[in-house]
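sequence first, then the predicted structure:
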Amino acid sequence: MGKEIFIGIDGGGTKTTTVGVDSNGNELARHTSPCSNYHSVGEDLAKAAINEGIKNVIRKVKELMKSNTEDNQDNEVVVGSICLGMSGVDRDQDKLLVGSWVKEVLGESINYRIHNDAIVALSSGTQGKLFGIVIICGTGCISLGFNREGDSKRSGGWGPLLGDYGSGYQIGYDILRHVLKAKDEVGPKTSLTKVLLEKLQLTKEEDLISWAYDPKTQSWQKFAQLSPLAFEQAELGDQVSNLILSDAANALYDLINSVIKKLGLDKEEKFPLVYTGGNIERKNILSDLLSKKILENHSNVEILNTTCDPSMGAALLALNSKK
């Protein structure tokens, strides 16, 4: 008969993490391979990263079984189902392509699911259940949810050029904006000026022009990397920093509230809301402001943090798809 396992894959922008769990959701093995976003590295390298992860997790489970005397006589591994949480894979044609790679390794009859990374993030907080809402606030931000009927809705995720309000990018951008308003004396003075120039090793506000517009270093991340300054200075009482984080909390609330309304979750007795992403997954001023506003308007929300990483969240989705 062999041992049935369930595989989850988190295909991020820098690496791919593959996890295998047993029928009780216990982790058996994991493997890290290179980036599997084919929009970034091409189809061949993305396919190789996914195949490497699957094959190595199966190999490691077999080795684990061999080391267990009870399983010594039969070390066959059967993959019951597999779930992939992939960045950059939203369209049907993308899912069919990635699915074809999975079938090459596990066979045409394999039960597989491919979700975007927001769905896997939700699962990481709900232990594999697709019910409730996730709010992700990292460099970008998005809110996504499911109701009990399995309907899914989302808000946000449009990227900085189209309005990533509440995101790490927007917080960083707002820091720059308020520092320059203070310089022009059209806004209040802020302690952000000193710490921003120190962080970027600049001597005066005018130097921000070359930093911001340097074509060799253009990225959304470099703006998002400024966001911790707002958290630090808000803790020290800087009013401008507190205003920036208050604006971010209001923007994130709007995304969450939109999904609640679209899914009719306001009529539920209770539903989970999962916080994830570097700006809100830990308790801080922003997460506190957001929680306060949510609970003032939706007393039936249960706010959760993720309890496992995205690859395990994907594995639990794979496991639950067989139940």
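Done, it's in.

switch to C-alpha atoms for all contacts and neighbour counts from now on
Will do.

burial count for Ile114?
For Ile114, the count of nearby residues is 24 (other C-alpha atoms under 10 Å).

how about Val186?
10.

shouldn't it be within a helix?
No: counting by DSSP: H, G, I helix; E, B strand; the rest coil, Val186 falls outside a helix, being coil.

settle this for me: Ala315 is touching Asp10, isn't it.
No: when contacts are counted by C-alpha atoms under 8 Å, Ala315 is not listed as touching Asp10 (9.3 Å).

of the two, which one has the most company?
Neighbour comparison, Ala315 and Asp10: the larger count goes to Ala315, with 35 against 31 (by other C-alpha under 10 Å).

SS state for the more buried one?
helix.

and it, how far from Ser36?
Ala315 is 17 Å from Ser36, where distance means C-alpha to C-alpha, to the nearest Å.

likewise Val21?
21 Å.

more neighbours: which of the two?
Ser36 (30 against 24).

that's a strand at the more buried one, yeah?
No: counting by three-state DSSP, Ser36 is not found in a strand; it is coil.

residues touching Tyr38, list them.
Tyr38 makes contact with Asp44, Leu45, Ala46, Lys47, according to C-alpha atoms under 8 Å, 6 or more residues apart in numbering.

Ser124 sits in which helix or strand?
Using DSSP states H and E, Ser124 maps to helix 117-126.

second one coming, line it up with the first:
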Amino acid sequence: MGPGAAMRPEGAERSAVVIAETVRRAAALAGVDLPAARLVVGAAGAGRAQERRELEAALLAHGVARRTRATSDGEIALAAAFGKEGGGRDGAGIFLNAGTGSVAFARDPEGRVHRSGGLGWQLGDEGGGYWLGRRALQAAGRATDGRGEGSTLLSRLLAALGLTDFGALIRWAALASPAQVAALAPHLLNAAREGEAVAQRSVEEAARELVALVGALARHFPEPEPLAVATGGGLLRPTSPLLAAVRAALAADLPRAQLARRTVDAPLGALRLAAEME
């Protein structure tokens, strides 16, 4: 309903401005008076304590709610996937997200929340959109200079970006933002879906990286009990070859994992967290 409001270091006020305006427009459409009693916000980049505190203070200053809770978008999805009336035992489970980046959140049987990944493209985000987009660029480059096998990835990328040759792609990549590189990931997934070996290997490697996030959190769950896992993010839609590869990697590396097939309704998670606010 509004523009992006991802948190960046020292960026709480900028995010709060966007969120507050979105809240005001939503309240006007719903006929709800402000300030609201409770406001729960899930924002990318707000997964750590300092960013949460800064965003909560900034939102309070904008007067859209009397009490606020800021958290990451992944933790909101975790609450949606594993409410106490669903998901794993007592609402326990792991939520794996692959979009521009990659991260996994877990709620253990005692109700504690843990995370793995979500370090950003500079430090990690393996298996996410930026990682796959860069793999597509690398494959195109290696094929062009003779270090890698041929594929249609170069022609796919040129067509998608409106470029004419590899030299133009080099210039584009030098100026591209992480989000622009991540937007190339679907072209690699399409190539994998159509049977191209280079792309399929990248998808399988991405799946192993994503399953490693789940594996890092599995230690918080007693064995040999089944481990509930839900997925989300633009790269893990039901028909995605990456989701199929994640399912296969889980079966091989973490057989007690049970991958949910239902859709995660993130706004429901925000409502659940709001209801828990004291």
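Thanks, I have it. In this text, all values refer to a predicted model and were calculated from it rather than measured experimentally.

give me the TM-score for these two chains.
Once the chains are laid over each other, their TM-score by TM-score structural alignment, normalised by the length of structure 2 reads 0.82; 271 aligned residues with a C-alpha RMSD of 3.1 Å.

picking that back up, which of the contacts of Tyr38 of structure 1 tops the neighbour count?
Result: Ala46 is most packed of the contacts of Tyr38 of structure 1 (other C-alpha under 10 Å), 23 neighbours.

roughly how far does it sit from Gly11 of structure 1?
Ala46 of structure 1 is 9 Å from Gly11 of structure 1, by C-alpha to C-alpha.

what do you get for Lys55 of structure 1?
15 Å.

which one's more surrounded, those two?
Gly11 (30 against 14).

thinking that one is in contact with Val89, fair?
No: applying C-alpha under 8 Å as the test, Gly11 of structure 1 and Val89 come out as separate, 9.6 Å apart.

overlap in contacts of the two?
Counting by C-alpha under 8 Å, 6+ apart, the residues touching both Gly11 of structure 1 and Val89 are Asn37.

after superposition, how close is whatever helix or strand Val78 of structure 1 lives in to structure 2?
Element membership for Val78 of structure 1 (DSSP H and E) is strand 77-86. For strand 77-86 of structure 1, the mean deviation from structure 2 after alignment is 5.2 Å (mean C-alpha distance after the TM-score superposition for structure 1).

between that strand and helix 117-126, how many degrees?
Orientation check (axes from the mean of the first three to the mean of the last three C-alpha atoms, to 10 degrees): strand 77-86 of structure 1 against helix 117-126 gives 120 degrees.

which one of the contacts of Tyr38 of structure 1 is nearest to Gly157 of structure 1?
Gly157 of structure 1 has its nearest neighbour among the contacts of Tyr38 of structure 1 in Ala46, at 23.2 Å by C-alpha to C-alpha.

how near is the residue nearest to the closest one when sequence neighbours are not counted to Asp164 of structure 1?
Nearest residue to Ala46 of structure 1, sequence neighbours excluded (C-alpha to C-alpha, 6 or more residues apart in numbering): Ser36, at 3.9 Å. As judged by C-alpha to C-alpha, Ser36 of structure 1 and Asp164 of structure 1 stand 25 Å apart.

over to Gly125 of structure 1?
For Gly125 of structure 1 relative to Asp164 of structure 1 (C-alpha to C-alpha), the value is 23 Å.

for Leu192 of structure 1, same thing?
Leu192 of structure 1 is 22 Å from Asp164 of structure 1, by C-alpha to C-alpha.

how about Leu200 of structure 1?
Computed as C-alpha to C-alpha, the Leu200 of structure 1 to Asp164 of structure 1 distance reads 23 Å.

neighbour count winner among these two?
Asp164 (23 against 12).
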